[in-house]
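Colleague: no sequence on this one, just coordinates:
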């Protein structure tokens, strides 16, 4: 009986003093989906390409001058123009998706339809 109580106390202590929710490495923040949101390319400050693998989609992640994040498809014509504009200015960020993105584009009244003019 003493052995059973000792085993129970050991298991209880093990469960109480371990934190199963704590990760051992940095968590990657990813774009979960892409959007057709467009802004004037002069409002973009930098971008990086998110590769699929740890993240569910392949995307181009733009950051605006105001710190907002836009997740765009790499095949999107606007995204290609934005990347070319930033490449010409030397504002390409080669980092991967390991930092927390800023506010999302849902917080801005940006165009959502690909036939609209860029804001």
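Modeller: In hand now; what should we look at? Keep in mind it's a predicted model, so treat the numbers as computed, not measured.
Colleague: going forward, measure contacts and count neighbours with C-alpha atoms only.
Modeller: Noted.
Colleague: ok, and residue 70, which helix or strand is that part of?
Modeller: strand 69-72 (DSSP states H and E).
Colleague: same for that strand, what does it pack against?
Modeller: strand 59-64 (3 or more Cα pairs under 8 Å, 6 or more residues apart in numbering; DSSP states H and E).
Colleague: List the contacts of the strand it packs on.
Modeller: With contact meaning Cα atoms under 8 Å, 6 or more residues apart in numbering, strand 59-64 is reached by 31, 34, 43-51, 69-74, 79.
Colleague: Narrow these to those that are buried.
Modeller: The neighbour-count test (16 or more other Cα atoms under 10 Å) marks 31, 34, 44-50, 69-74, 79 as buried among the contacts of strand 59-64.
Colleague: Report the separation between the nearest residue in space to residue 69 that is not next to it in sequence and residue 6.
Modeller: Closest residue in space to residue 69, ignoring its immediate chain neighbours: residue 63 at 4.7 Å, by Cα to Cα, 6 or more residues apart in numbering. The spacing between residue 63 and residue 6, counted by Cα to Cα, to the nearest Å, is 56 Å.
Colleague: who's more crowded, the two?
Modeller: Each of residue 63 and residue 6 has its neighbours counted (other Cα atoms under 10 Å); residue 63 has more, 22 against 11.
Colleague: And here is the other one:
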């Protein structure tokens, strides 16, 4: 009768090999889980940023109320008409030579005069620019 020694030898090594294989599988599983977690976090962040930007967009510069300040029309260099859709009130935002902004009721007489004055000056500037371009040619 022969007792097979290799069988005894293999059986004593097998538990360690199995432990090593299980350890390697666990490491692989943990790495996959970490990668999945990072990808999920990036996906959530990207989705959140796109939703926030799409819904709110850049914050507009809005007039929250009208000012009763009436400055000389010669100090006004530009204006922006503000609608109620994006901002809380309809208004005209006037820009002064010093860079200040004044919000006014678009239906007020003063605001209408200021708008006309700015439009007339812009038109004069455009005509002068066109004349200069014609003279250069």
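Modeller: Alright, I've got the coordinates. A quick note: this is a predicted structure, and the numbers were derived from the prediction, not measured.
Colleague: Spatially nearest residue to the residue nearest the centre of structure 1, not counting backbone neighbours?
Modeller: Centroid-nearest residue in structure 1: residue 30, 3.1 Å away (criterion: Cα atoms, centre = their mean). Nearest residue to residue 30 of structure 1, sequence neighbours excluded (Cα to Cα, 6+ apart): residue 55, at 5.5 Å.
Colleague: How are the helices of structure 2 distributed by residue range?
Modeller: 5-56, 109-136 (DSSP state H).
Colleague: Redo those as TSV? Include distance to residue 71 of structure 2.
Modeller: Shown next, in TSV, are those (distance: least, Cα to Cα, whole Å):
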stretch	distance to residue 71 of structure 2
helix 5-56	34
helix 109-136	10
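Colleague: tell me the most buried of those?
Modeller: Among the helices of structure 2, helix 109-136 has the highest mean neighbour count (mean count of other Cα atoms under 10 Å), at a mean of 13.
Colleague: quick one: that one to strand 91-96, angle?
Modeller: If you take axes from the mean of the first three to the mean of the last three Cα atoms, to 10 degrees, helix 109-136 of structure 2 sits at 50 degrees to strand 91-96.
Colleague: quick one on the thing from earlier: corresponding residues in structure 2 for the strand holding residue 70 of structure 1?
Modeller: The aligned range for strand 69-72 of structure 1 in structure 2 is 101-104, by TM-score structural alignment.
Colleague: picking up where we left off before, what's the counterpart of the residue nearest to the centre of structure 1 in structure 2?
Modeller: In structure 2, residue 30 of structure 1 lands on residue 62 (TM-score structural alignment).
Colleague: just to revisit the earlier point, once aligned to structure 2, how far is the strand holding residue 70 of structure 1 on average?
Modeller: Superposing on structure 2 places strand 69-72 of structure 1 at an average distance of 0.5 Å from its equivalents, by mean Cα distance after the TM-score superposition for structure 1.
Colleague: Run the chain-centre distance for that strand.
Modeller: Computed by Cα atoms, centre = their mean, to the nearest Å, the chain-centroid distance of strand 69-72 of structure 1 equals 8 Å.
Colleague: Also stretch 9-24 of structure 2?
Modeller: Chain-centre distance of stretch 9-24 of structure 2: 56 Å, with Cα atoms, centre = their mean.
Colleague: One more: stretch 7-21 of structure 2?
Modeller: In terms of Cα atoms, centre = their mean, the gap separating the centre of stretch 7-21 of structure 2 from the centre of its chain is 59 Å.
Colleague: Next: stretch 34-43 of structure 2.
Modeller: That offset, for stretch 34-43 of structure 2, works out to 23 Å (Cα atoms, centre = their mean).
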